[in-house]
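1. sequence first, predicted model second:
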Amino acid sequence: MKEPAAPDLYSALDGVSWPVLVTAMVQGEHVISYANAAFSAMCGHPIAELVGRDDDFLDGLTTDRSVKADMQAVLTEGRGIRRTIVTTRKDGTPYRTDVAIDPIRNASGRVTHLISIYRPTDDTGDPAATIGEVDTNLPSIAEHLPGYIYRVIMRTDGTIDTVYRSASLAQMLGTDNSQVMRTFDNLVYPDDHDAVYAALRKSAAGMSVFREEFRLVASNGTLHWLRSRAMPRRTPNGEITWDGIAIESSAEERWESEIANQASRDPLTGLLTRAAWLQALESELTAERSESATCAVICSDISAFSALNERLGQIAGDTILRETAKRLAKLAASIGGVAARLGGDEFAIMIPDCADQESLSLCVGSLSEAFAQPMQIGTECLTVLTCIGATFNQRLENETMADKGIASEVMTQAEIALRWAKQSGRNTPMLYSPEQDDRHRNEAVLARSLEHAIANDELELHYQPLVELASGRIVSAEALVRWKHPTLGMQRPDRFIPLAETSGLIVPLGRWVLEQAFRQHRLWTSAGLAPPPVAVNVSGNQLMEPGFVALVEEALKSQGANAANFEIELTEGLLVEPSPQIMASLHALRTMGFTIAIDDFGSGHATFRYLRDFPVDKLKIDQIFVRKLVLESTDALIIRAIISLARSMGIGLVAEGIETDMQRSFLQQEGCAVGQGYLFSMPLVAEDFTWMLAHNVSLPMRGPVEQAVPGSPTGPDAVTGAQLG
């Protein structure tokens, strides 16, 4: 079995006069991987008899209850212990020894080995005095190790001082000890300086283990790679002290680290790659911590980066990415986080010890502020907008995610929050919530089901009559799409229509509605009835499609329909900034014979100029004004103004949402001739509307419609008035 510990460390320990034992953590057991000659002489077991065996056959460490309990602190908290134990030699004779046990961790922070240094003493010896002697001689012990011992103190004012470094450091760097003490910061490799002090501050903030890998520069320019671990302790005067050991990596480890570093770093920004960062996230989330420990992930990307890259050029685009990465890395260092470039213009930060959601919100706010600062890109000073999504994961929940892959699930949560941020608007950070995720997951299910529903004719059109207010005669009908999901039940159009818009399904859905409306009108005509014009709702996304007009022409032809028998309804919002494509489509539809109507008029921001330039034949007063109508109210004044506007411009008018006789009378008196609403009829299936046409009914009918019309739908799903678009 290949020894996992550094061979350099073993060879250095061979010359140590103190007994030393190194055990490896293998599947929950402590397997002895190294014992020096001094340890063999102390216990009486030959080295060959020790290496490869579990250390439980040695007395003291596993038989002394207090020591056994304290061993857990070495494994979980990363701090060393010192104890006096009584153990037995191979020949059965007992002896007392003092032992100092410290953990050795790998690059991901997991404890892989324990190193134990022994100090034999006789039975009459004073343990406290013995430990004091060990403390006194510890610097000389360290001189034989490939690294150095240190003491670092954080003062109450936040300054950090190193008050002791063993002489072995000066020997390693090829300089004198006084020089090391005076200029240590200058000896730290520049790229590692901020990370070391950020790790110390993070350790102090949470009183957690300080662990860091860094490089020191020798007097001849050689880089020495070191790993350091230390547990902080607070002194009575409020200062925080770290007593620790920095062990140099072996030459082989150094070479592997350099190769791995090149493979795990993004060449453009220097940040971790997605794969390396996810591996670090997995290690962090699966590390043994307290149940209250938490981890947060922040994802961000640059808004409209493709457009910026195209306009400014790739060199400028790369500069934007590097500057964004620099700001991200600076924040990560200040909060003890780990930054990465996930790909393209998407970045991420992992915050291993994030106290709560409030702390996460503060970090997100700091990142937003950093990104909001202008960038000097060539001759331009740009403010680059970003979207940010974040998630807050409590490790207690990890057991429930074990089968999914913890890092993958947490990353998914952060990316979902990022998607919400993009949907809600630029520079609006979003925090993941399971409740919102469930809603969006349901919408994703609906979107997939909707595609199936369109392809398999699971939808149907309902028709709501428009009537002449004076007589109740049906003069038109509005086609409204309905969908009864096979498992989720009746779905409101105001839920699945937006899904169709965002998923791109609005085009096939709109085509289905047009074809069904054209087909039904032809069926009524073929049955000898005189059907009124039918209004079909069309969205802006449909009008923006270059092939939409051709699609309508094809649908008319395939169903044998006449455009003069139909109206195209669109929302007022399209009037605000109609694109050339929308204007061209509307003019083409009007030329074909369609009537153009503006739905929900009064709720948007249309102006006289747009009405003058737009090919509009009819306005439909937004039902919000009609439903809230009270005589002499503001709503009444708005309705009067819209009626006056339509009359003066020669535009037809319809009032939506009429539910009472008072509303009907007011509208008729003010000059609105046509209305629509539940006072007259709910939306009806085609068969019920056919019955009304065949019997030439006037609305409202006396008595409930469902009693007069065979098979009329009832219940809340039957009276839903939302429409396509």
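-> Now that the structure is in, tell me what you want to look at. Residues are numbered from 1 along each chain as shown.
2. could you use CA atoms for every contact and neighbour count after this?
-> OK.
3. please identify the buried residues of the helix or strand hosting Leu645?
-> Using DSSP states H and E, Leu645 sits within helix 634-649. Using 16 or more other CA atoms under 10 Å as the test for burial, helix 634-649 gives Asp635, Ala636, Ile638, Ile639, Arg640, Ile642, Ile643, Ala646.
4. what about stretch 501-511, start to end distance?
-> One end of stretch 501-511 sits 13 Å from the other (CA to CA, to the nearest Å).
5. what comes up buried for it?
-> Glu501, Leu505, Ile506, Val507, Leu509, Gly510, Arg511.
6. let me have the residues you listed in JSON lines, extended by secondary structure and distance to Gly675.
-> Formatted as JSON lines, these follow (DSSP: H, G, I helix; E, B strand; the rest coil; distance: CA to CA, whole Å):
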{"residue": "Glu501", "secondary structure": "helix", "distance to Gly675": "28"}
{"residue": "Leu505", "secondary structure": "coil", "distance to Gly675": "31"}
{"residue": "Ile506", "secondary structure": "helix", "distance to Gly675": "28"}
{"residue": "Val507", "secondary structure": "helix", "distance to Gly675": "29"}
{"residue": "Leu509", "secondary structure": "helix", "distance to Gly675": "27"}
{"residue": "Gly510", "secondary structure": "helix", "distance to Gly675": "25"}
{"residue": "Arg511", "secondary structure": "helix", "distance to Gly675": "27"}
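7. wait, which of those residues is closest to Ala479?
-> Nearest to Ala479, judged by CA to CA, of the buried residues of stretch 501-511 is Gly510 at 11.5 Å.
8. how many neighbours does Val445 have?
-> Neighbours of Val445 under the rule other CA atoms under 10 Å: 12.
9. that one should be in a helix, yeah?
-> Yes. With DSSP: H, G, I helix; E, B strand; the rest coil as the criterion, Val445 is part of a helix.
10. separation between Ala555 and Trp524?
-> In terms of CA to CA, Ala555 sits 17 Å off from Trp524.
11. do a quick rundown of the helices in the stretch 151-300 of the chain.
-> Here the stretch 151-300 of the chain has its helices, by DSSP state H, counting those that start in this stretch, at 167-173, 177-187, 190-206, 251-264, 274-286.
12. could you export those as TSV, including mean neighbour count and distance to Gln669?
-> What follows is the helices of the stretch 151-300 of the chain, written out as TSV (neighbours: other CA atoms under 10 Å; distance: least, CA to CA, whole Å):
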stretch	mean neighbour count	distance to Gln669
helix 167-173	20	97
helix 177-187	14	87
helix 190-206	17	74
helix 251-264	14	76
helix 274-286	19	68
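13. possible to save the ones you listed as a markdown table with distance to Val481?
-> Compiled in a markdown table, those are given as follows (distance: least, CA to CA, whole Å):
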| stretch | distance to Val481 |
| --- | --- |
| helix 167-173 | 78 |
| helix 177-187 | 71 |
| helix 190-206 | 58 |
| helix 251-264 | 52 |
| helix 274-286 | 44 |
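14. among those helices, which is nearest Pro94?
-> If we rank the helices of the stretch 151-300 of the chain by CA to CA, the stretch that ends up nearest is helix 167-173, at 35.2 Å.
15. helices and strands around the closest one, which ones?
-> Under the contact criterion of 3 or more CA pairs under 8 Å, 6 or more residues apart in numbering; DSSP states H and E, helix 167-173 touches strand 147-154, helix 177-187.
16. second structure for comparison follows:
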Amino acid sequence: MNPGSCLVDDPGVANLQLLSHAEQQDILLLQQAILESVAQGHDPLDIINEVCRLEERLLPNAVGSVMLLDEDGKLNVYAAPSVPPEGVERLRLLCPGPNSGSCGNALYRGEPVFVSDTLTDPRWADLRDLAVDFNLLACWSMPIYGAGREIIGTFALSSFERRAPTEFHHKLLEIGASIIGIVLERRREADNLRLMAKVFENSNEGILVTDAQARIVSVNPAFVSMTGYSRDEALGQTPRLLASGIHDQVFYQHMWASLLEQGHWHGEIWNRRKNGEVFPEWLSLSAVHDHNGVLSHYVGLFFDLSERKAAEARAEYLIHHDPLTDLPNRLQAKNRLNEAIARRQDDGEGVALLYVDLDNFKTINDSLGQAMGDQLLKAAAQRMQTLLQSQEMLARHGADEFLLMVPHVREPRQLTELASLLLNAFAAPFDINGQQLHSTLSIGVALAPDDGDDYDALLQKAETAVRAAKEAGRNTFRFFTGQQGGQAAEQLLIRNGLHNALLRNEFILHYQPQLDLTTGRIVGAEALVRWLHPEQGMVPPGKFIPVAEESGLIVPIGEWVLHEACRQLAQWREEGLGDLVVAVNLSGVEFKRGYLVESVTHTLARTGLPATCLELELTESMLMHDVENVISTLQRLKALGVRLSIDDFGTGYSCLSYLTRFDVDTLKIDQSFVRQLHLGDQHAAIIRAVIQMAHSLDLATIAEGVEDAEVVAFLRAHACDQAQGYFFSKPLPAEDFARFVRQYRAVL
């Protein structure tokens, strides 16, 4: 078998219509990354480790692993780049069976196994301690097949949260297991090349044996099948019988020199069959000596590379093209644009990049279905292609976005005319399966060298410009301007940095003490996230929190904050620091995602922190959307024993009728009122009113932003329960906070 040929029938290419458009893109990008490594001939273990890492990125909070069967029928870890060594050791010599986890079951049953809860599923009975020790809460495993469809191992994704796989996850596992099987099979074939000199009549590869004068004395059936020459026709001939005429004399001289001097030669060669067809083959030649060391024979072993060449051509195509539209993909667009910029003569000509976005595509795709969306994308690509000149290149950037590279730009008017041409072309509807679909374009234009001198710079500027076009009402184009770029560039840097910050453990928590105003004791702390950038130093929360919320990254950041705050307080409790409560801020994005209660439950279970030691801070605006669902969520949190507070009270809706329905414990008086207390009676009256109202509802109050003794005295005089602020302490790193608590003496 030629394993490379499997790439033509890659399971990830089939049935993509079952997935969402975004999931299709993730699958295609995963294929592209893997196929690129395979096509470049990387080491098999490196490729398989990369497959694990790529799939881990598509399934956050999970790790990938590959286990292979040994000669005794037991499983051992072959690749698991994100699993600690102690975990790998615990899995050594795993016996397949009905209770030996997902991978043991996949081997035992000969089928994929999906376990959504390892702590209760009987199939994990023998590995329950492992699941608990390493917090493996779900595990999905797919058999890996060899060339003969025998199971040789498993590919698994193990999750740190309970979850069931979607069709997208099934496809990830199928693709991973299929590609890993191909890579392992290619490794096996490479090993066999060193053994082929000993293999003869029963080999599937063609073998010929010559005497010392290079006359053929024997051939095997595979030789006959591949070359078309019968045994009788080949005997007595020399290997020149198969010469294709493609290689020159120098090629054969080097081959014979290696064979005579080193005793062997191997490489790719083109030969000719009896019917005249020229075909590629991998040939391995060895010199055989008798017991006296005298040369007696030459052995040649070869296999047909035609299928592999076809697979490599397909792989190469997929690396550089979009399979839906057959347009160049972003990788080829990058290469071609950089080449065009490098060739640009210093004669005033420029190279432009147009970022073309199909307006309202998501609405069409969601309402009419993915199949109609795909047809629209293909039709849109074809319509744009008909308007372009030969040196201009249209590429698919992803989803509903295209890139248009235009070389030899002498003046901006060329780009204005081209953009207008594209916009006018999309005034006419598309006839897709008998339906008239209307879609316009938003176009952003960036020009080298004015806006940048490489692909990445121009892409960033063109993206900024297309956003400006969308903000202008869509169905228009905009050139990049420096004013657009300033804020966008900063946000882009922050967004890109946030992607890496979690992976690189760049986030830290500072803790600001909260004091009981009656006793003066420290009763808790507010956990405040800080970003310690390796180059920029401490990034202010006001800079990165809005970007994190806009991009959705606030969810994994919030989960990290919740876990780290609970873990730290649990540790402090073990160290005897006292009965403290840690307050964690929630964002509206986290609250709306719908699995907040599960996340809190899971975190408390993992860290061992009592629920009564955790306080979640919510804003008024967060609570006023979908009120009934909010009330249900708050009730479930309270049922856990978690404390709830409303942060920045008085700055949002402050709807008292709803406040009576929210099952909260504390109102936080916003620091804007506290800090302006000295400005007049109005702010004092607001604070008094909040305290009185809270107490009438049996709620506690805490004032934030306390910075001087006069404010403390005022708050005590009006029975405010707690306070925090720089008068007591600024937010402190964990180690400093612990030291502060141990050394603190009540000052009230």
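-> Looks like it arrived, so ask away. Worth saying up front: this structure is predicted, and the values here are computed from it rather than measured.
17. once they're superposed, what TM-score comes out?
-> The TM-score (TM-score structural alignment, normalised by the length of the first structure) is 0.45; 424 aligned residues with a CA RMSD of 5.5 Å.
18. if we can go back for a sec, quick check: the farthest pair among the buried residues of stretch 501-511 of the first structure?
-> Across these (CA to CA), the longest gap, 13.3 Å, separates Glu501 and Arg511.
19. Trp483 of the first structure contacts Ile497, doesn't it?
-> No. In this structure, Trp483 of the first structure is not within contact of Ile497 by CA atoms under 8 Å, at 10.4 Å.
20. neighbour-wise, which of these two wins?
-> Each of Trp483 of the first structure and Ile497 had its neighbours counted (other CA under 10 Å), and the higher figure belongs to Ile497 (23 against 19).
21. secondary structure element holding the more buried one?
-> helix 493-503.
22. give me the number of residues near Arg311 of the first structure?
-> Neighbour count of Arg311 of the first structure, defined by other CA under 10 Å: 11.
23. how much space separates it from Thr502 of the first structure?
-> 27 Å.
24. check which element follows the helix or strand harbouring Leu715 of the second structure along the chain.
-> Following DSSP H and E, one finds Leu715 of the second structure within helix 709-717. Toward the C-terminus, helix 709-717 of the second structure is succeeded by strand 722-724 as the next helix or strand (DSSP H and E).
25. how about Leu569 of the second structure, secondary structure?
-> Leu569 of the second structure is classified as helix under three-state DSSP.
26. so it touches Val582, yeah?
-> Yes. The pair Leu569 of the second structure and Val582 passes the contact test of CA under 8 Å, sitting 7.0 Å apart.
27. could you find the closest non-adjacent residue to Ala62 of the second structure?
-> Ser159 (4.1 Å; CA to CA, 6 or more residues apart in numbering).
28. what's the burial count for the one you found?
-> Using other CA under 10 Å: Ser159 of the second structure sits among 24 other residues.
29. what does Arg231 of the second structure give?
-> Around Arg231 of the second structure there are 16 residues (other CA under 10 Å).
30. same deal with Gly524 of the second structure?
-> Neighbours around Gly524 of the second structure, by other CA under 10 Å: 25.
31. that one reaches Val582, doesn't it?
-> Yes. Between Gly524 of the second structure and Val582 there is a contact under CA under 8 Å: 5.6 Å.
32. what's the helix holding Ile497 of the first structure packed up against?
-> Counting contacts by 3+ CA pairs under 8 Å, 6+ apart, helix 493-503 of the first structure is packed against helix 434-455, strand 474-485, helix 506-526.
33. now those as JSON lines including distance to Ile85 of the first structure?
-> Shown next, in JSON lines, are these (distance: least, CA to CA, whole Å):
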{"stretch": "helix 434-455", "distance to Ile85 of the first structure": "52"}
{"stretch": "strand 474-485", "distance to Ile85 of the first structure": "72"}
{"stretch": "helix 506-526", "distance to Ile85 of the first structure": "77"}
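34. deepest of the ones you listed, which one?
-> For these, the largest average neighbour count (mean count of other CA atoms under 10 Å) is found in strand 474-485, namely a mean of 21.
35. what's the first helix or strand after that strand?
-> Next along from strand 474-485 of the first structure, by DSSP H and E: strand 489-491.
36. what sits up against that next one?
-> With CA atoms under 8 Å, 6 or more residues apart in numbering as the test, strand 489-491 of the first structure has contacts from Arg482, Trp483, Lys484, His485, Asp717.
37. give me the buried positions along it.
-> Buried-residue list, strand 489-491 of the first structure, by 16+ other CA under 10 Å: Gln491.
38. one more: stretch 330-350 of the second structure?
-> Buried residues in stretch 330-350 of the second structure (16+ other CA under 10 Å): Arg330, Gln332, Ala333, Lys334, Arg336, Leu337, Asn338, Ala340, Ile341, Arg344, Gly350.
39. buried ones in the longest helix anywhere in the second structure, by neighbour count?
-> Using DSSP state H to define each element, the second structure has its longest helix at helix 167-193. By 16+ other CA under 10 Å, the buried positions in helix 167-193 of the second structure come out as 168-186, 189.
40. wait, Ile522 of the second structure touches Val741, no?
-> Yes. With contacts counted by CA under 8 Å, Ile522 of the second structure reaches Val741, the gap being 7.2 Å.
41. show me which of these two is the more surrounded one.
-> Neighbour count, other CA under 10 Å: between Ile522 of the second structure and Val741, Ile522 has more, with 24 against 16.
42. distance check, that one against Gln571 of the second structure.
-> 17 Å.
43. show me what the strand or helix carrying Ala685 of the second structure packs onto, helices and strands only.
-> Assigned by DSSP H and E, Ala685 of the second structure belongs to helix 681-696. The contact analysis (3+ CA pairs under 8 Å, 6+ apart) places helix 681-696 of the second structure against strand 666-669, helix 671-675, strand 700-704.
44. quick check: buried residues in it?
-> His683, Ala684, Ile686, Ile687, Arg688, Val690, Ile691, Gln692, Met693, Ala694, His695.
45. now those as TSV including distance to Ala457 of the second structure?
-> Putting the buried residues of helix 681-696 of the second structure into TSV (distance: CA to CA, whole Å) gives the following:
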residue	distance to Ala457 of the second structure
His683	50
Ala684	53
Ile686	52
Ile687	52
Arg688	55
Val690	52
Ile691	54
Gln692	57
Met693	56
Ala694	54
His695	58
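46. so how many other residues sit close to Ile153 of the first structure?
-> 22.
47. no no, Gln249 of the second structure
-> 10.
48. that's a strand at Pro513 of the second structure, yeah?
-> Yes. Pro513 of the second structure: assigned to a strand according to three-state DSSP.
49. that one reaches Ala734, doesn't it?
-> No. The criterion here is CA under 8 Å, and Pro513 of the second structure misses it with Ala734 at 11.1 Å.
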